[in-house]
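K.L.:
When you get a sec, could you give me coordinates for this:
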Amino acid sequence: MTDPIALAKALIACPSVTPATGAVFDVLAAALVAQGFAVERFVTGEAPDGPVENLLATRGDGGEHFAFAGHLDVVPPGEGWNGDAFAPEVKGGLLYGRGAVDMKSSIAAFVAAADGVTDKRITLIVTGDEEGPAIYGTAAIIERMQARGLIPDLCLVGEPTSTARLGDTIKIGRRGSVNMWIHVAGTQGHVAYPHLADNPIPRLIRILSQIEAVELDRGTDWFQPSNIEITTVDVGNPTTNVIPADASTRLSIRFNDRQSGPALVEHIGAIVASEPGATLDARISGEAFLTPPGAFSARIANAIVAETGITPELSTTGGTSDARFMSKLCPTVEFGLCNATMHKVDEAVALADIDTLVRIYRRILTADA
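P.N.:
You can find the predicted model right below:
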């Protein structure tokens, strides 16, 4: 049987800062081939957002088609680790290393859980581009799956959803995300001769005042209210006696399923267009999605209760994940390890949690469809 902790260590030992390719996929592919999976790997994209490696592994041809999605890329380790971030180390019952929580151990746990399960069709969808722009990752795998008619019945995404204890939270949806850049052009000049210049700052202030007054919604039964956040305002003026030539700002909007990315871009675009010389650029990272509580979330909750005694909360909080792509294919729910140390220095997971997660994943995988 696959040893989940040994596999997690082997994955952590491969540096895979996003976008990831190469050795970390070699390790995972070897573990899957040993179990009889047909493994396909392909690389897409170019710098700066690529190249990105993706892996699609399938086994079985009958029964329920169950998919598991995850990522092998990690964020940069940063400074201050008590050791090498890519040299996995066990201390005090914890496995330390970048990716231990987010989310190499979850992938290892699912691979171990799938070992010997032969009555279902199982697909693993693993990318090296979840922590980055996600342009060449899971979305590219899904295009390949759709072209082949490879559509799962269900998808479990192994993101670290638990908060205080393993099993306390599963994610049945996520908010959408859109970033916007607003630029207002003016004419530089001397502050003592304002009639010879065109100050863009007052126009930017008027735009931001209108945006601050927007109430998108008041939330839903499953989502908190959509929010617009101004994340920077820039003029780039190092002097006190110069009217600047331009001014800019950036917005980040996280939105629930009452909104859509294109509609939000149109809404903000109309405000920006009310001021001369103002332009808007936008990038939609993903739309909101919800897998309504039902058989799939109950199946996961029952497995968690059986192994931990904890009844999980159904949640839609947090940032975006690749579940936003998978939800377009089939009902998608996220469940994984405790997220307290993800993206932090000395990221670590409890060995006991990995073993428990294997048992939970196996119960989910082997439950009746």
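
K.L.:
hey, let's count contacts and neighbours off CA atoms from now on
P.N.:
Noted.

K.L.:
Show me which helix runs longest in the chain.
P.N.:
Counting residues, the longest helix found in the chain (DSSP state H) is helix 351-366.

K.L.:
Now it: buried residues?
P.N.:
The neighbour-count check on helix 351-366 (16 or more other Cα atoms under 10 Å) flags 351, 353-366 as buried.

K.L.:
And stretch 143-157, by the same measure?
P.N.:
Residues of stretch 143-157 classed as buried under the neighbour-count rule (16+ other Cα under 10 Å) are 145, 151, 152, 154, 155, 156, 157.

K.L.:
so which strand or helix has the fifth one?
P.N.:
If I follow you right, that is residue 155. Assignment of secondary structure by DSSP states H and E places residue 155 within strand 154-157.

K.L.:
To check against the first, give me the structure of this:
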Amino acid sequence: MTATDPVANLQTLIRCPSVTPAEGGAMTALTAMLLPLGFEIDRVTAREPGMPDIENLYARLGRSGPHLMFAGHTDVVPVGNERSWSHPPFAADIADGQLYGRGAVDMKGGIACFSAAIARHVAKRGAPDGSVSFLITGDEEGPAINGTIKLLEWAAEKGERWDACLVGEPTNPDQLGDMIKIGRRGSLSGKLTVHGIQGHAAYPHLADNPVRSIIALTEALMDPPFDNGTDNFQPSNLEVTTIDVGNSATNVIPATATASFNIRFNDTWTAETLKAEILARLDRTAAGHALRHGREPARYDIVWAERPSHVFLTRNNALIASLSSAIETVTGRVPGLSTTGGTSDARFIKDYCPVVEFGLVGQTMHMVDERVAVADLETLTAIYEAFIERWFANADV
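P.N.:
The predicted structure is shown next:
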């Protein structure tokens, strides 16, 4: 099959029901697109005790430098209530200029367009003067343990080195050309447990209600603000996402109260300095005797989530300028450079090479009736093709 048509590429990929952790045929379909172009392809299955096996793909065209990586994922989130979809989520139907299907924008569409872009480049100019690789995981929407992290490690152990990476996540809020992601905030999560003494609600002096303390402690986590933001990042922000006592009775004072929280942080902080600040806030608040009317300071413990995401910012002029120029040439728009939003697998790739993100408009990702404008697929392919040409002309390695 030819891979020059992004619409056909995307329809093929959407028709593979690759809901995390299932491969669903998506890696096989991508292999069929890339093999005729001369790519060498490895299918890498990653394993971890207690976790599902994940199939990943690494493909490379060329053996010399400079080396450009395109990264992404073929796994998708569940469809939810399939009856709520106006078109079957894995049919890839086209209606009124829109292509419907789970993964249309997040992010099989980006993979389809980059595949078409490199296929067109090869057809018009031959292989690039250097190397292009695809690093594609099936575990981005899942726990991300057997995905990009392990595929990067596997490739690096084989001697693979990269000079730059483009991640095809949907970065544009309204229209193609709005935004390039040049970094991401860090992410740190934790679970706070306050310990009290269970008792009868009518005899509070014999008990110790942890709810009183957890309300004050969570307020201390959220206020005052951690910072006012920096030149490249929004202010750090902590959100309490759950508070629970696990108590179904109305006349029982609970023994414990728990709260989960997540903070998205800028380059004012590291995960380690944030942990220290959070513990200091909790200690000061827990020691407030007025809160507990003569009792000892509130007793709490905290469990931090493994693998916090670290903040990063890309400052590679050749990469950013090549992509910005390609976007402006194709769309007439000058893209904004942003670090907003959540995390992506770019947080792992940044340890190996400079990385930016640019893909489709993300308004319908993870929604019922996820869809992409057919015209946007052609536009993004043209942007990617122009970017490939410019990056290899400008790469300083």
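
K.L.:
Going by distance to residue 12 of the first structure, which of the buried residues of stretch 143-157 of the first structure wins?
P.N.:
Minimum separation from residue 12 of the first structure among those (Cα to Cα) is found for residue 157, which lies at 19.0 Å.

K.L.:
List the residues that contact the residue mapped onto that closest one from the second structure.
P.N.:
Structural alignment (TM-score structural alignment) places residue 157 of the first structure against residue 167 in the second structure. Remark: with contacts taken as Cα atoms under 8 Å, 6 or more residues apart in numbering, residue 167 of the second structure is in contact with 70, 71, 72, 346, 355, 356, 357, 358, 359.

K.L.:
From residue 41 of the first structure, how far off is residue 32 of the first structure?
P.N.:
For residue 32 of the first structure, the distance to residue 41 of the first structure under the criterion Cα to Cα, to the nearest Å works out to 12 Å.

K.L.:
more neighbours, the two?
P.N.:
Taking residue 32 of the first structure and residue 41 together and counting by other Cα atoms under 10 Å, residue 32 has the greater number of neighbours (21 against 16).

K.L.:
Show me where the second structure has its helices.
P.N.:
Counting by DSSP H, one finds helices in the second structure at the ranges 6-14, 26-34, 108-125, 148-157, 210-222, 271-286, 289-292, 317-331, 346-349, 374-394.

K.L.:
Output these as a markdown table; include the columns distance to residue 91 of the second structure.
P.N.:
A markdown table is the format used below for the helices of the second structure (distance: least, Cα to Cα, whole Å):
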| stretch | distance to residue 91 of the second structure |
| --- | --- |
| helix 6-14 | 7 |
| helix 26-34 | 14 |
| helix 108-125 | 14 |
| helix 148-157 | 28 |
| helix 210-222 | 45 |
| helix 271-286 | 43 |
| helix 289-292 | 59 |
| helix 317-331 | 30 |
| helix 346-349 | 30 |
| helix 374-394 | 15 |
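
K.L.:
Give me the mean distance between stretch 349-364 of the first structure and the second structure.
P.N.:
Compared with the second structure after fitting, stretch 349-364 of the first structure has a mean deviation of 1.1 Å; criterion: mean Cα distance after the TM-score superposition for the first structure.

K.L.:
and stretch 22-33 of the first structure, which residues are buried?
P.N.:
Residues of stretch 22-33 of the first structure classed as buried by neighbour count (16+ other Cα under 10 Å): 24, 25, 27, 28, 29, 31, 32.
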